[in-house]
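1. my questions are about this predicted structure, shown below with the sequence.
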Amino acid sequence: MSVDLTINSYFNEIKKKKISGTQCKECGRIHLPPRVICDHCKSQNLDIIELAGEGTLQAYSVVYVPNSKMVAAGFGRENPNCVGIVKMSEGPMVSAEIYGFDLSEPEKIKIGTSVKAKFIERGESVILAFEV
């Protein structure tokens, strides 16, 4: 079976509000975003799978000086945003925007907090984010 493992196919799935990864048929490792070669056992025998969209916050940063795309989305010194690393329930980790915390008190953000996928429409793009 031929599978489309391009980054474009990954983002097309995000637009459909689905998170696709690959799972190695040899060792079981799950990759996000999808890969053509398993980074664990180097097998090229992978299947595309859909991830549940749940995970835990592993690291975060509150951003007060954002890039130009985030400024265009309304973020800045007076309206910071949060980015973080999420460990998906299936195992792989992904970086994304994080929503649902009171960013006026960032010290209250707790590593290990459960988060769920949130798909944000921004212009013609759909962004994978997570929220508490």
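-> Everything's here; your move. Numbering: from 1, shown residues only.

2. for the rest of this, base every contact and every neighbour count on C-alpha atoms.
-> Noted.

3. which parts of the chain are helices?
-> 7-15, 68-72 (DSSP state H).

4. for the ones you listed, could you give me a markdown table that also reports mean neighbour count and distance to Cys82?
-> A markdown table is the format used below for those (neighbours: other C-alpha atoms under 10 Å; distance: least, C-alpha to C-alpha, whole Å):
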| stretch | mean neighbour count | distance to Cys82 |
| --- | --- | --- |
| helix 7-15 | 16 | 20 |
| helix 68-72 | 12 | 11 |
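
5. okay, now the one to match up with it:
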Amino acid sequence: ESPDVRTAETEKLLDYGFRFFETQSVNDISHQVPVYKSKQANIKVGVSDTSFLTLPRNQFKYTTQTINLAGDLIAPINKGDQVGTLVISFSDEDIATLPLIALEDATEGGIFTKMIDTIKLMFR
């Protein structure tokens, strides 16, 4: 094939991709999760690395996000600590598994908070 034919076919492929697919950042995904023995009842968690997903146009609303925590979160937790994974699924298929990090600190609570949360954890 000549270079002109290859160029034309490449343009068709790129046009198809730009017309029927879209890319979105997943960095603005964040969730609140419970933290035990902390001054805060919950902390915000999300993804740290710049990550993007490309899906057919107008299909992002059909994705599901599953948080898999690495056990119960117990203070202290520092901003940036990995606390689990975020699994993004589309059409019942996992399409991305990303590290889930703490987006804020969870400082230790007082003695009363620690005692109450210890009892809560015993009955979970």
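-> Nice, I can see it. Predicted, not measured: the structure shown is a model, and the values here were computed from it.

6. where does the TM-score land?
-> Overlay of the two chains. TM-score (TM-score structural alignment, normalised by the length of structure 2): 0.27; 65 aligned residues with a C-alpha RMSD of 4.9 Å.

7. the helices of structure 1: which one's closest to Leu128 of structure 1?
-> helix 7-15 (6.7 Å; C-alpha to C-alpha).

8. name the helices or strands packed onto the closest one?
-> Where contact means 3 or more C-alpha pairs under 8 Å, 6 or more residues apart in numbering; DSSP states H and E, helix 7-15 of structure 1 is packed against strand 19-24, strand 125-131.

9. count the neighbours of Gly84 of structure 2 for me.
-> 19 (other C-alpha atoms under 10 Å).

10. repeat that for Val83 of structure 2.
-> With other C-alpha under 10 Å as criterion, Val83 of structure 2 counts 20.

11. I'd like the distance from it to Glu22 of structure 2, if you could.
-> 30 Å (C-alpha to C-alpha, to the nearest Å).

12. hang on, the earlier thing: tell me which of the helices and strands packed on helix 7-15 of structure 1 sits most buried.
-> Among the helices and strands packed on helix 7-15 of structure 1, the stretch with the highest mean neighbour count (mean count of other C-alpha atoms under 10 Å) is strand 19-24, at a mean of 22.

13. just checking, Glu131 of structure 1 touches Phe119?
-> No: using C-alpha atoms under 8 Å, Glu131 of structure 1 is not in contact with Phe119; the gap is 9.8 Å.
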